[in-house]
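Q: next one to model:
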Amino acid sequence: MSSLFEPYDLGPIRLKNRFVMSPMERSRARNPDWAPDAETARYFSQRAGAGLIVTGSIAISAWARTWAFEPGLYTQTQIDAWRQVTREVHDHGGVIFGQLRHGGRASHVSHQPNRQSTVSATDKAAGKAISMAFDASGQPAFLWQGKPRALRTEEVSQIVGEFAQAARNAREGGLDGIEIHGANGYLHDQFINGALNDRDDRYGGSIENRIRFTLESIDAVVDAIGADRIGIRLSPYGRYNEMPAFDDEAETYLTLAAELSKRGIVYVHFSDQTRWADDVSIPTTYLREFRNAFRGTVIVAGGYLKENGQAAIDTGEADLIGIGKPFLANPDLVERLRNDWPLNAWDEDTFYTAGPKGYTDYATREQR
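A: Model (predicted):
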């Protein structure tokens, strides 16, 4: 029986263990270029004990921006800055994928060029969802997401191209691969959702049409960097950013899983929101059904640690285990779990602040 602490072959990449540092937004690109800096390089390299690191979300273009101080991958300055991050991670023996995102309506006009409207599959607003954005005085604040405009049909292909270019930029910047953020109410999820997507063009209506944008994005990125360097994050039954339930939700994601399997991408990262959202439930057998449809590597994330992570491996529900906040507070998390050492507690007040506090100043066991 496989152990969480044993190596794993993720396509052509040998991972030192089955732990994944899941993507977490940290709002540390606090410069005019929206580029990662030396502290970001230190942050990720400190956590290179993970088998795989997936960065927090990275904007694929100026109009894809979603969260205050989010780094990008659409300028040469940003590419060069990521190269410094990845060099340090690799020097510490780590593997790092970049998570590429377009927020769609889950954004704010302060992030958009010339304060233009956000965009989506629809013109329906979330209503009560917030984003970390910039207030009238230019200061960071948690603000209501506004009313989007529905993307024109030809604009969808433009965004597909931007994902492909961002993937090329990621590889130029030394990232080992990329993960498309198709979960948690961001743009791909907005198209997939049958209750939200009210389009009457080839991107709306049937399951085939609603998953078309996601598959076109995958196909373009496969052409750009190869399937064995690509993952995607999905959140079936997720309600974050006010994503409504819809009638054929199970069938939609199983159809998507089968199509992703045909394309040979290296993994699907399954975001389970049941442990942090009261209004979310997933059918008991659904993850196993998903695994039967998708034949590649499956990462599960959402409240996992050593015991329940190992159980997910043992039952065949997952190949790799994604862990978020415990990695944030414990740079040496894998060794702490291996030896059953106590864990540091994370400081929520520093999740989205500036400087090293709550970012690179968490002690390892040896430093205590």
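
Q: C-alpha from now on. contacts and neighbour counts both.
A: OK.

Q: so for stretch 161-177, what gets flagged as buried?
A: Across stretch 161-177, burial judged by 16 or more other Cα atoms under 10 Å covers 161-171, 173-177.

Q: same question for stretch 4-21.
A: Neighbour-count burial for stretch 4-21 [16+ other Cα under 10 Å]: 4, 5, 8, 10, 11, 15, 16, 17, 18, 19, 20, 21.

Q: end to end on it, go ahead and measure it.
A: Length of stretch 4-21, first residue to last, Cα to Cα, to the nearest Å: 13 Å.

Q: show residues contacting it.
A: Under the criterion Cα atoms under 8 Å, 6 or more residues apart in numbering, residues 3, 47, 50-54, 95, 228-229, 266, 297, 299, 306, 309-310, 313, 319-324, 327, 334, 338 lie in contact with stretch 4-21.

Q: that stretch: how far from the chain's middle?
A: 18 Å (Cα atoms, centre = their mean, to the nearest Å).

Q: ok, stretch 139-147 next?
A: On Cα atoms, centre = their mean, the centre of stretch 139-147 falls 21 Å from the chain's centre.

Q: same check on stretch 361-368?
A: 27 Å.

Q: quick one on the thing from earlier: the buried residues of stretch 161-177 in strands, which ones?
A: residue 177 (DSSP state E).

Q: which of the buried residues of stretch 161-177 fall in helices?
A: Members of the buried residues of stretch 161-177 lying in helices (criterion: DSSP state H): 161, 162, 163, 164, 165, 166, 167, 168, 169, 170, 171.

Q: any chance of the residues you listed in a markdown table, plus distance to residue 220?
A: Below are those laid out as a markdown table (distance: Cα to Cα, whole Å):
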| residue | distance to residue 220 |
| --- | --- |
| 161 | 7 |
| 162 | 9 |
| 163 | 8 |
| 164 | 5 |
| 165 | 9 |
| 166 | 11 |
| 167 | 9 |
| 168 | 11 |
| 169 | 14 |
| 170 | 14 |
| 171 | 15 |
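
Q: show me which pair in these is furthest apart.
A: 161 and 171 (15.7 Å; Cα to Cα).

Q: in what helix or strand does residue 132 lie?
A: strand 130-134 (DSSP states H and E).

Q: circling back: in strands only, show me the buried residues of stretch 4-21.
A: 8, 10, 15, 19, 20, 21.

Q: for residue 53, see how far away the second one is.
A: Spelled out, that is residue 10. Look at residue 10 and residue 53: by Cα to Cα, they are 13 Å apart.

Q: on that earlier part again, touching the helix or strand that the strand holding residue 132 is followed by from outside, list them.
A: As assigned by DSSP H and E, the chain's next helix or strand after strand 130-134 is strand 140-144. Outside strand 140-144, the residues that touch it by Cα under 8 Å, 6+ apart are 68, 108, 127, 128, 129, 130, 131, 132, 133, 134, 135.

Q: following up with a second sequence; could you model it the same way so I can compare the two?
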Amino acid sequence: MTDSSLFKPLTLGGLALKNRIALPPLTRSRSSQPGNIPNDLMATYYRQRASAGFMVTEGTQIEPRGQGYAWTPGIHSAAQVEGWRKVTAAVHAEGAVIFCQLWHVGRVSHTSLQPDNQPPVAPSALRATAVKVFIETGPQAGALAEPSEPVALSTAQVKELVELYRVAAVNAKAAGFDGVELHCANGYLVNQFISEHSNQRTDEYGGCLDNRLRFLREICAAVISVFGGERVGVRFAPLFETTAEERVYLGLVETDPHHTYIEAAKVLQELGVGYLSIAEADWDNAPDLPASFRAALRQVYHAPIMYSGRYTEAKAKAVLAEGYGDLFGFGRTFIANPDLPYRLRHGLALNPVDGATLYGGTERGYIDYPFSNA
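A: Predicted coordinates:
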């Protein structure tokens, strides 16, 4: 058993993290329009939570086709880079560390969110089901919609996407981020390549698992060329139980999810990726991640591992004590408690989250949660 204190420092990519409590990537849909530009409101939000040992931004699309929800920020235009500079400056002024999560939704999008209202792109022309995307219907107004049918990427277009990831990493570095995290989870583009359910390609990016991991391998190498391996993270969401309907949409439950993601972790180890982030199922009555998977992951991947999903202080300390994890993301709890590390250290009560203000809107439910007076 190891030290279970969440306040023991950790070094990640040469960066000194003051605690093991992380702000994980959390979509909030507050960017300025037009242009999906990070703004002062977002800078305040992240600065308020800078007592986290480690911070990862909300999913940030690497190109216009990467957007799947209204008002999410990008990292592909000069104005977006300037907007993110406000965020990184605010966070660094508090002595905190922040990575940018590079995101492409692939097929989980709608034509109204795509350039020139074109279909979204994906590994294969298979529509995402059992999911809704949030589209803009007017100023500060939106509605849920079914994802549009995607078009399959050509082999050349896949290689162009690898380059777009590299450019996004260049932009993230110019914006002042300490590193980047690749969003390879939750049924989005990279996950669509990995999944045997959503990838029916017959070229070098489809078929056997090694081929389905090729896109992951190439985009990791591309962003490592910009930041170095130690400043790059990857997020997976391995899921071991779900319904057939969820399986088709998410692409997370493989015939053998243990084998799929252990092999994926081996790829990261070989490339020298600086940390691995595991997003666990977070809905009510969701299955726990098997201890056997955590143990196997630790055997093949030797850099820090971060876990998120329905984490409480007690659960995080238990996984830390077992030696399976190093960092722990507290999602909605951190949304509602900007001073979460202080509250956990002192055993203080936690604010409840307002579910009605999670996505889109103004400062309400975003930067107006109270800090503790204790």
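
Q: filter the contacts of stretch 4-21 of structure 1 down to just the buried residues.
A: By 16+ other Cα under 10 Å, those give 47, 50-54, 95, 228-229, 266, 297, 299, 306, 309-310, 313, 319-324, 327, 334 as buried.

Q: restricted to strands, list these.
A: Under the assignment DSSP E, those contribute 52, 53, 54, 297, 299, 320, 321, 322, 323 to strands.

Q: most widely separated two among these?
A: It's 297 and 323 that sit farthest apart of those, by Cα to Cα, at 16.1 Å.

Q: counterpart of residue 232 of structure 1 in structure 2?
A: Here residue 232 of structure 1 is matched to residue 234 in structure 2, going by TM-score structural alignment.

Q: picking up where we left off before, among the contacts of strand 140-144 of structure 1, who's most crowded?
A: Within the contacts of strand 140-144 of structure 1, most neighbours by other Cα atoms under 10 Å means residue 108, with 30 neighbours.

Q: was I right to think that residue contacts residue 129?
A: No: if you go by Cα atoms under 8 Å, residue 108 of structure 1 and residue 129 don't touch, sitting 10.5 Å apart.

Q: which residues do those two both contact?
A: Here residue 108 of structure 1 and residue 129 have 144, 145 as joint contacts, going by Cα under 8 Å, 6+ apart.

Q: what's the matching range in structure 1 for stretch 116-123 of structure 2?
A: Mapped onto structure 1 using TM-score structural alignment, stretch 116-123 of structure 2 spans residues 114-121.

Q: show me the contacts for the residue mapped onto residue 29 of structure 2 from structure 1.
A: The equivalent of residue 29 of structure 2 in structure 1 is residue 27 (alignment by TM-score structural alignment). Contacts for residue 27 of structure 1 were tallied using Cα under 8 Å, 6+ apart; they are 67, 68, 69, 70, 71, 351, 352, 353, 354.

Q: is the last one in a helix, a strand, or coil?
A: Spelled out, that is residue 354 of structure 1. When classified by DSSP: H, G, I helix; E, B strand; the rest coil, residue 354 of structure 1 comes out as coil.

Q: tell me how many other residues surround it.
A: 15.

Q: that one and residue 28 touch, don't they?
A: Yes: counting by Cα under 8 Å, residue 354 of structure 1 touches residue 28, with 6.2 Å between them.

Q: which parts of structure 1 are strands?
A: Per DSSP E, structure 1 carries strands over the ranges 8-10, 13-15, 19-21, 52-59, 96-101, 119-120, 130-134, 140-144, 149-150, 177-181, 230-234, 267-271, 297-301, 320-323.

Q: average distance between the second one and structure 2?
A: Pointing back at strand 13-15 of structure 1 there. For strand 13-15 of structure 1, the mean deviation from structure 2 after alignment is 0.3 Å (mean Cα distance after the TM-score superposition for structure 1).

Q: in structure 2, what stretch matches that strand?
A: Taking TM-score structural alignment, strand 13-15 of structure 1 hits residues 15-17 over in structure 2.

Q: one more: stretch 181-192 of structure 1?
A: Matched against structure 2 by TM-score structural alignment, stretch 181-192 of structure 1 falls on residues 183-194.

Q: span of that stretch from start to end?
A: The first-to-last residue distance of stretch 183-194 of structure 2 comes to 12 Å (Cα to Cα).

Q: pull the distance from it to the chain's centre.
A: 10 Å.

Q: circling back: now the match of residue 232 of structure 1: closest residue in space, sequence neighbours ignored.
A: residue 182 (4.7 Å; Cα to Cα, 6 or more residues apart in numbering).

Q: tell me who's in contact with that neighbour.
A: Contacts of residue 182 of structure 2 (Cα under 8 Å, 6+ apart): 101, 102, 103, 220, 232, 233, 234, 235.

Q: any idea how far the counterpart of residue 247 of structure 1 in structure 2 is from residue 248 of structure 2?
A: Correspondence of residue 247 of structure 1 to structure 2, assessed by TM-score structural alignment: residue 255. According to Cα to Cα, residue 255 of structure 2 stands 12 Å off from residue 248 of structure 2.

Q: and these two? which has more neighbours close in?
A: Ranked by neighbour count (other Cα under 10 Å), residue 255 of structure 2 and residue 248 place residue 248 first, with 20 against 12.

Q: what is the burial count for residue 126 of structure 2?
A: So residue 126 of structure 2, with other Cα under 10 Å, has 20 neighbours.

Q: hmm, I typed the wrong one, I wanted residue 368 of structure 1.
A: Around residue 368 of structure 1 there are 6 residues (other Cα under 10 Å).

Q: nearest to residue 117 of structure 1, of the buried residues of stretch 161-177 of structure 1?
A: residue 162 (18.7 Å).

Q: quick one: that closest one and residue 61 touch, right?
A: Yes: taking contacts as Cα under 8 Å, residue 162 of structure 1 lies within contact range of residue 61: 6.8 Å.

Q: quick one, what contacts residue 55 of structure 2?
A: Contacts of residue 55 of structure 2 (Cα under 8 Å, 6+ apart): 22, 23, 24, 25, 96, 97, 98, 99.

Q: quick one: what's aligned to it in structure 1?
A: By TM-score structural alignment, residue 55 of structure 2 lines up with residue 53 in structure 1.

Q: same question for residue 216 of structure 2.
A: By TM-score structural alignment, residue 216 of structure 2 lines up with residue 214.

Q: and that match, how close does it get to residue 220 of structure 1?
A: Counting by Cα to Cα - residue 214 of structure 1 and residue 220 of structure 1 are separated by 10 Å.

Q: what about those two, which has more around it?
A: Legend: neighbour count by other Cα under 10 Å for residue 214 of structure 1 and residue 220, higher for residue 214 (24 against 20).
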